[in-house]
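Fold the following, please.
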Amino acid sequence: MQNPFELKEGRFIVLLNEEGQYSLWPASFDIPLGWKMVLSEHSKDDCVNYINKNWTDMRPNSLKLNN
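This is a model prediction of the structure:
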């Protein structure tokens, strides 16, 4: 079985956690605890573009708040 994260033609969603970190996630998988969906099912390229546009500061929120 091929790794679902490697499927170019797969359908994905974008998740966000409390630390402001984004994740590309296969649409057919359950959303893990501590994460919420911020972009519904799209192509992998669309999801990656969304993450690149919106995740401009890679530091976790806890580090940003301390500075």
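
Please count neighbours and contacts with C-alpha atoms only from this point.
OK.

Ser43: neighbour count?
For Ser43, the neighbour count with other Cα atoms under 10 Å is 17.

Kindly apply the preceding question to Glu18 instead.
Around Glu18 sit 12 other residues, with neighbours defined as other Cα under 10 Å.

if I read this right, it contacts Gly34, doesn't it?
Yes - because the distance of 7.1 Å satisfies Cα atoms under 8 Å, Glu18 is recorded as touching Gly34.

ok, the spatially most central residue of the chain to Gly10 distance?
Within the chain, the residue whose C-alpha comes closest to the C-alpha centroid is Ser23; the distance, by Cα atoms, centre = their mean, is 2.2 Å. Ser23 sits 15 Å away from Gly10, taking Cα to Cα, to the nearest Å as the criterion.

for comparison, sequence B:
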Amino acid sequence: MSTQDTNSEPGYRVVHNDEEQFSIWRTDRELPAGWHAEGTEGTRQECLDHIAQVWTDMRPRSLRQRMAGASV
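Predicted structure coming up:
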């Protein structure tokens, strides 16, 4: 294994599911069923930083919708 192989970090992408939950996934791997690329790619830390900015409500979408309906 070369020095470059041990020092290079794989690329990552931000992914989300239908419940609007976020995660990161390596760009060299096929996405698991139910997850979709959000559009952001970069280092692991760049992707995690992006998620920290955009995922401000950790509740799944279905729970947010139920709670919004209960308050009406």
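
TM-score for this pair?
With the length set by TM-score structural alignment, normalised by the length of structure 1, the two chains reach a TM-score of 0.81; 60 aligned residues with a Cα RMSD of 1.4 Å.

Same question for the longest helix along structure 1: list its buried residues.
Counting residues, the longest helix in structure 1 under DSSP state H turns out to be helix 44-54. Across helix 44-54 of structure 1, burial judged by 16 or more other Cα atoms under 10 Å covers 44, 46-48, 50-51.

Contacts for the helix or strand immediately after it in the chain, please.
As assigned by DSSP states H and E, the chain's next helix or strand after helix 44-54 of structure 1 is helix 61-66. Applying Cα atoms under 8 Å, 6 or more residues apart in numbering, the contact partners of helix 61-66 of structure 1 are 18-20.

now do stretch 46-55 of structure 1
The set of residues that contact stretch 46-55 of structure 1 without belonging to it, under Cα under 8 Å, 6+ apart, is 12-14, 21-24, 39.

7 Å instead?
Where contact means Cα atoms under 7 Å, 6 or more residues apart in numbering, the residues beyond stretch 46-55 of structure 1 that reach it are 12-14, 22, 24.

thinking again about what came up before, quick one: distance of the longest helix of structure 1 to the chain centre.
A distance of 8 Å separates the centroid of the chain from that of helix 44-54 of structure 1, by Cα atoms, centre = their mean, to the nearest Å.

That helix vs structure 2, average offset?
Helix 44-54 of structure 1 differs from its equivalent in structure 2 by a mean of 0.7 Å after superposition (mean Cα distance after the TM-score superposition for structure 1).

Measure how the longest strand that structure 2 contains sits relative to helix 44-54, angle-wise.
Identified as the longest strand of structure 2 according to DSSP state E is strand 35-42. Between the axes of strand 35-42 of structure 2 and helix 44-54, defined by axes from the mean of the first three to the mean of the last three Cα atoms, to 10 degrees, the angle is 120 degrees.
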